[in-house]
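Chemist: Quick one: sequence and predicted model below, then my questions.
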Amino acid sequence: MTLPADASATDAELLRIRGFLSAFTRRQAERTVDFPGGFAALDDAYALSHGNNHVLVDGTPDPAALPGVVDELLAHLPHRTVYVPDAAVGRACAGPLREAGYTRAVVLLMRHTGPVPERGGAREVDLPALRGPVAESWRRFLPDASDEVVGTLVDRRAARLRGAADVRFLASHDEFGEVASWADLYVDPATGVAQIEDLVTAEPYLGQGHAGVVLDTALRLAAAAGATTTFLTALADDWPRHWYARRGFVAVGEVHCFERA
């Protein structure tokens, strides 16, 4: 991963982004359980969602002890998920977690560094407007998932309303008013940090520019709400990171994501 030349500025931005992720996770959770080096974020209403029931390592835990801590905290769940937003800590924890049967994926934290787009075009929508399109997208991404799992992945969006002071759901529509592409926008005016999350385009509308419309609108709204740092996440080994880079996003850090079924 290539980072910007101004390392001190990058470090400051990265600390702000990590702080936002930790605070958002705590606020979104139904309950949290702290341990030395992090906490478990839990929500029984969405027990099948890894994104709502996981361990977030936002400090410096004992890597050797971490697998046992996670087993204890998530003992009531069939899955184990651990997010580590500090790349150095993630590398330190990788060995013990791998030996405990975890797989690892690396997600880039990408900060927008270009000018704020002059045009948008998407509009804010409510959750019911997204239920159908989001359900269809999950069936596309997870064709073997049960209706219960898909329902959980759709319904969990409601919990995100707790995560930040300003949470908006944005969508671009076709000429008939059907939702074509969508994303979440979370803004914390107190810290000036915003996150764009879950940018997805419905399959019939791929390649028609709807995702760009949603992204540009989110960037405009974030700036208007006072955000001076706007970021999103992208898998390090997948194509969207390159699309985001062409639109002014630069990788400033990594989240190491560990999972065990």
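Modeler: Received, thanks. Numbering: from 1, shown residues only.
Chemist: From here on, just use CA atoms for contacts and neighbour counts.
Modeler: Will do.
Chemist: can you give me the helices in the stretch 101-250 of the chain?
Modeler: With helices called from DSSP state H, counting those that start in this stretch, the stretch 101-250 of the chain shows them at 127-141, 147-155, 210-224, 240-246.
Chemist: Make JSON lines out of the ones you listed and add mean neighbour count.
Modeler: What follows is these, written out as JSON lines (neighbours: other Cα atoms under 10 Å):
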{"stretch": "helix 127-141", "mean neighbour count": "15"}
{"stretch": "helix 147-155", "mean neighbour count": "17"}
{"stretch": "helix 210-224", "mean neighbour count": "23"}
{"stretch": "helix 240-246", "mean neighbour count": "15"}
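Chemist: Redo the ones you listed as CSV? Include distance to Leu66.
Modeler: Output for the helices of the stretch 101-250 of the chain, formatted as CSV (distance: least, Cα to Cα, whole Å):
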stretch, distance to Leu66
helix 127-141, 30
helix 147-155, 27
helix 210-224, 36
helix 240-246, 30
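Chemist: take the one below as the second:
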Amino acid sequence: MTTPPVLVHLVEPAAWRAALTEGALRPPSLADAGFVHLSAPEHVHRPAGRLFPGRRDLVLLVVDPARLEAPVRWEPGTAEDPPDLRFPHLYGPLPTSAVVAVVPWRPPVPPVLPAPDDAFGRAQALQTSLQVRRAAEVRDVPGGVAVADPRFSHSRDDNTVVLTTQVDAATVARTTAAVAAELDWPVAAAALRWPGAGPVAAELAADGWEATELVVMAREAAPLPGGDAAEVVDQRALHALWDRSWRRGLPPLPELDEVVAQLIGREHRTGTVVAVHDVAVRAAGRPVAAGQLRVDGATAAVEAMMTEPAARGRGHADAVLARLVSLAAGAGCDLVVLEADAEDWPRHWYACRGFRVVGSVWEVVATR
């Protein structure tokens, strides 16, 4: 039987998070039957209905068959399946390095499954899947979902509308305003994450919305020299650095202390969903530059790159980035992605370090 470009496996998020630590997924079927149940994408609804009826909190692992070392055999499913239907059974553990994307399973909404060579699609899968898996509440909306967490009301990343399928500007505005009003968000915000969302963002900007283009950049996860000055640290060691950095980026609001406390307080949750590595360069014993790597299978994302103003120009950011990319390679990733403001200088800094632009997304915020 011809193997499709990707195979899929449905799993509970906690089991996938444990696999990221172990480097491989070993579900009970591996011990009981000797193999891991995989599916062609068009057939995954069958095991989903049998094993997880009504569940919408699962994740779908998108597997590149070319990265599997153990044999895959196409064999019959259960007695309820058509007699000529065959399922791919992996006779060995599923390595996390073979999983090119992790996609929320929210039937009847069809999942978007990026191809192994689709850097933009894999970047979007990581970002949106993380937001959904980390959210306290997820709601279906036209074109995507709304994620919410009232504990961190000042975090737009945790209280926003995330759209991965094209809708028009009027739908974005209407949906975002309605959700923001119902959930009492401080601002109405949406992320437009489908390819070619620029015209819709421009239409919203013409209607008074604040629209920011973020370029999605990617590079190979090959070890980089120069990371020896940076070390992996406990995330709590970075709280003071984050506090100083985020205060510099915020206006002097009366609730500033609460805003910063929420931005710091939200961060520990990411490590419960994906594998997180925090890296820093110290000077006089305290972190002065830092960055974070988020690993989700074969894809890793660089986040929260920052350097104290007084410590800039000394190569600290280069050391942090080199350590992060090398950590991604060591975790079995083949792709490292990030997002940068299209109008700001860091995008050019990243380009000089091997990152290429693979697409754009837009963040829009209502200003009235």
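Modeler: That came through fine. For clarity, every value in this text was computed on a predicted model and none was experimentally measured.
Chemist: Quantitatively, what TM-score do the chains reach?
Modeler: For this chain pair, the superposition-based TM-score is 0.88 by TM-score structural alignment, normalised by the length of structure 1; 248 aligned residues with a Cα RMSD of 2.0 Å.
Chemist: picking that back up, mind checking which of the helices of the stretch 101-250 of structure 1 is nearest Ala92 of structure 1?
Modeler: When the helices of the stretch 101-250 of structure 1 are ranked by distance to Ala92 of structure 1, counting by Cα to Cα, first place goes to helix 240-246 at 24.9 Å.
Chemist: Where does the closest one end up in structure 2?
Modeler: Matched against structure 2 by TM-score structural alignment, helix 240-246 of structure 1 falls on residues 346-352.
Chemist: Check which helix or strand Glu203 of structure 2 maps to.
Modeler: With secondary structure defined by DSSP states H and E, Glu203 of structure 2 is part of helix 198-206.
Chemist: for that helix, packing partners?
Modeler: The criterion is 3 or more Cα pairs under 8 Å, 6 or more residues apart in numbering; DSSP states H and E, and the helices and strands that helix 198-206 of structure 2 contacts are helix 169-183, strand 210-220, strand 356-365.
Chemist: what's in contact with the shortest one?
Modeler: Strand 356-365 of structure 2 has contacts (Cα atoms under 8 Å, 6 or more residues apart in numbering) with 119-120, 187-198, 201, 204-205, 209-219.
Chemist: Quick one: average offset of stretch 12-28 of structure 1 versus structure 2, please.
Modeler: Its match in structure 2 and stretch 12-28 of structure 1 itself, once the structures are fitted together, sit a mean 1.3 Å apart by mean Cα distance after the TM-score superposition for structure 1.
Chemist: Can you find the partner of Arg16 of structure 1 in structure 2?
Modeler: Arg16 of structure 1 maps onto Arg122 of structure 2 when the alignment is built from TM-score structural alignment.
Chemist: quick one: its match from Leu250 of structure 2, how far?
Modeler: Counting by Cα to Cα, to the nearest Å, the gap from Arg122 of structure 2 to Leu250 of structure 2 is 31 Å.
Chemist: Neighbour count for those two, which is higher?
Modeler: Arg122 (25 against 11; other Cα atoms under 10 Å).
Chemist: Run the chain-centre distance for the helix or strand hosting the more buried one.
Modeler: Secondary structure assigned from DSSP H and E places Arg122 of structure 2 in helix 119-134. The gap between where helix 119-134 of structure 2 is centred and where its chain is centred comes out at 3 Å by Cα atoms, centre = their mean, to the nearest Å.
Chemist: same deal with stretch 194-213 of structure 2?
Modeler: Relative to the mean C-alpha coordinate of its chain, stretch 194-213 of structure 2 is positioned 22 Å out (Cα atoms, centre = their mean).
Chemist: about what we covered before: now do the helix holding Arg122 of structure 2 against strand 210-220: the angle between them, please.
Modeler: Here the directions of helix 119-134 of structure 2 and strand 210-220 differ by 110 degrees (axes from the mean of the first three to the mean of the last three Cα atoms, to 10 degrees).
Chemist: per the alignment, Arg91 of structure 1 corresponds to what in structure 2?
Modeler: Structural alignment (TM-score structural alignment) places Arg91 of structure 1 against Pro199 in structure 2.
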